[in-house]
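Trainee: quick one: sequence plus predicted model below, questions after.
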Amino acid sequence: MQGRLDAGAVVPSVSTPVEAFRRTDLDRDWLSDVLRKGARRLLYVGHVSGAPVEGGQSEDGTLHLCCDPGTADLADPVRGHRPLSAKDLLLGTLPLRADGEPGAGLWPAPPRVALIGCESGGDLRFAESFGLATAMIHNGAELVTATRWVLPTNFAFHQLAGLPKSVRPLTEAIVAVDTAHEDPDPVERLGRWQRDRLDRWRAGGGIEHSPLLWAAIPSIVV
């Protein structure tokens, strides 16, 4: 997981990019602490598990942080850790103990949130659409940018599409979202980048300009 929070919260510094993906301290308690301190915005880039549509439980969508499998919450452990679910973001610790706290108190969302991970914005696939994006809105976000489907990684573009390693489409998409969320009009800024990619695609651009990435990133504004 890699995250960025602005104003009043600083992601632990790293000497190399690889270290950001090898940390063990960026768990839900760390996230709760920095959000309570008043982060201006949140950018999450990492693994997301979408809930299966046939189950009908959109609240089972999860963010994968660095939480120990012994962490008490509402999601089942996965591969040696316990992910943070949309249900957790809504209910917090209320179902777990008598003095529990609601999710909005534990993880108050800043005004601008971006969740860049596979199907992080897949809420509307369900009849009752309460997933990660909706949870962030419930907890206070005014703008949520998330992804509708599974995103191809840079590695996939290199291995399957034969792009040179210097071309990093997913990284460019992440930077575009990050830049847009710094703009006074983030929706217009992100839309401008998406239209530029559409123009390049229609003009015969390469796979790096295909809708696989830029069309997967809508924004919800409340």
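Mentor: Now that the structure is in, tell me what you want to look at. What you are looking at is a predicted structure, and each value in this text was computed from that prediction instead of being measured.

Trainee: C-alpha from now on. contacts and neighbour counts both.
Mentor: Will do.

Trainee: counting contacts, what elements does the longest helix seen in the chain pack onto?
Mentor: Secondary structure of the chain per DSSP state H: the longest helix is helix 186-202. On a contact count with 3 or more Cα pairs under 8 Å, 6 or more residues apart in numbering; DSSP states H and E, helix 186-202 meets helix 169-180, helix 211-214.

Trainee: just the buried positions in that helix, please.
Mentor: Buried residues in helix 186-202, defined by neighbour count with 16 or more other Cα atoms under 10 Å: 186, 187, 189, 190, 191, 193, 194, 197, 198, 201.

Trainee: the structure to be compared is supplied as follows:
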Amino acid sequence: MGHGDAPVVLVRAADAGPTYLSWMWMDMPNVPHAIRLDSETLFAAVSLLDSALIAPLLLEDSSTGIESKESAATRALRSGAFATLEGERRLAALLAEAVLPEALRRQLGERFDAQGIIHVRITPSPRIARVPWELLFVDTYRRLLDIAVVTFDPPATVHAHRSVLPPHWDDVHHLPPLHIVDPLLPASAIDHGFRQTLAGLSKNALLDGISDEIAATGGIDVSAGVPRKFDRVALSEALKTGRSRMLYFGHVSARPDEPGSASIHLFDTAGGRTSDNAMWGMAAVVRPPMDSGEMVPIREGYHLPLCALDFLLGTQQCSDEKVWRRYGSKRRNYGHEIWPIPCRVALIACEGGVDFRSAETFGLVVALLDSGASLVTTTRWTLPTDNAFHRIGGVRRSVLPTVDLALSVDRAHNQANPVEAVAEWQRSRLREWESSSGELAYSPIVWASLTHTVADARPAEPIAK
């Protein structure tokens, strides 16, 4: 997914005690640069970023040990760094000092002045995976977003023995998209906090906006939504019909210390082998703990997430022929055979890009890239709901920041250069944020959350003789 003749700089980070950063300009491969980041400055910057987000923080003086979700959202939207322009600029400056070495900042400014927009390709380390690079200042007035397009590079292993090489967009753009918007979840999932992510007004606005975009681009025979009880089998059937792209707006859960655990949530439940409704999968079943701290035995009806390992391995570790037949097969299948992923995917609302926060980089993003995607757009952190903006932040009810984000990504993914299209929208949001002196409706807590992981098909290397 090229960006014309834009100069390209590769940025790589590694946590090895301290965090190390290296960079290299593609037109000067023999002049690499490397530096050890200052640990104290980095810790202060990342801590300030953490306190700006809605993820609950650990509490030192509390019997519960962690903030409630309500308290966390209130902190972020009323007093966090993204709640005011002054606070956000302070955060962006501190992050720039922490993760953008002075020499790199100078080079970026000089390159832009001489050659125009730059393409910055980053592979972050877990410690700096949530840094909103686009917001960082490269000099007193200009941010990286003003002079560059930023994408993430997946680990090089993604390109080794890749299960599916993604098609070129021109060859598939005529196919219908698939939109999975706030899918209904089993009651057992709701009991564990996986509630609907969109209120009625927001969901209707998102579905209407998607439908308008489809109509405007001449799409036919496509519904913006999916059946209410949409499970992994229905997802398989929908993807096997051929899709140009996919947007999922809903819950994503993951444990950064458990590679492969990142999951989306559909209407899937676990149960006994004799159950007609139970699904098979590799994720941990969502179930309550006993007084001893151990989990209760798995029962029919407990929610089963659809995880990265499922997308990668499919039913390779399942010996139940009944499960195989559900996907129209008489044998074990790999994930890409069950769920052929379109070349463009968007995961919106929760922290879908948790891959880069793990020491072993494997999550939904990498699994989707292996199964056919060349672009995965997702979020670095959990987003506030539009309802939270209204109820806690006092934003007008007609303003829907999170829905606006999803619609902007959806429109961009239907264009020739989706990354640049998103960047242009983000630049317009930045102008609104700054010209309004920090009106919360334009806060970067929403639009600066986006990341694009790009892994276009690479030509096969010739075998050495």
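Mentor: Now that the structure is in, tell me what you want to look at. Given the structure is predicted, the values throughout are model-derived calculations rather than measurements.

Trainee: TM-score them against each other, please.
Mentor: Scored against TM-score structural alignment, normalised by the length of structure 1, the superposed chains reach a TM-score of 0.87; 210 aligned residues with a Cα RMSD of 2.3 Å.

Trainee: how about a markdown table for the helices and strands packed on helix 186-202 of structure 1, with distance to residue 65 of structure 1 added?
Mentor: Compiled in a markdown table, these are given as follows (distance: least, Cα to Cα, whole Å):
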| stretch | distance to residue 65 of structure 1 |
| --- | --- |
| helix 169-180 | 18 |
| helix 211-214 | 23 |
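
Trainee: what ranges does structure 1 have for its helices?
Mentor: Under DSSP H, structure 1 gives helices at 28-36, 86-91, 103-106, 132-138, 154-160, 169-180, 186-202, 211-214.

Trainee: likewise the stretch 1-150 of structure 2?
Mentor: Assigned by DSSP state H, counting those that start in this stretch, the helices in the stretch 1-150 of structure 2 fall at 39-52, 69-78, 85-99, 102-115, 144-147.

Trainee: can you redo those helices as a markdown table with distance to residue 308 of structure 2 and mean neighbour count?
Mentor: Output for these, formatted as a markdown table (distance: least, Cα to Cα, whole Å; neighbours: other Cα atoms under 10 Å):
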| stretch | distance to residue 308 of structure 2 | mean neighbour count |
| --- | --- | --- |
| helix 39-52 | 25 | 17 |
| helix 69-78 | 26 | 19 |
| helix 85-99 | 29 | 20 |
| helix 102-115 | 35 | 15 |
| helix 144-147 | 31 | 22 |
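
Trainee: out of those, which gets nearest to residue 367 of structure 2?
Mentor: helix 39-52 (26.6 Å; Cα to Cα).

Trainee: which part of structure 1 matches the closest one?
Mentor: With TM-score structural alignment applied, helix 39-52 of structure 2 matches no range in structure 1.

Trainee: just how off-centre is that helix within its chain?
Mentor: Helix 39-52 of structure 2 sits 21 Å away from the centroid of its parent chain (Cα atoms, centre = their mean, to the nearest Å).

Trainee: which secondary structure elements does that helix contact?
Mentor: Contact here means 3+ Cα pairs under 8 Å, 6+ apart; on that basis helix 39-52 of structure 2 packs against helix 69-78, helix 85-99.

Trainee: quick one, that helix and helix 69-78 angle?
Mentor: 110 degrees (axes from the mean of the first three to the mean of the last three Cα atoms, to 10 degrees).
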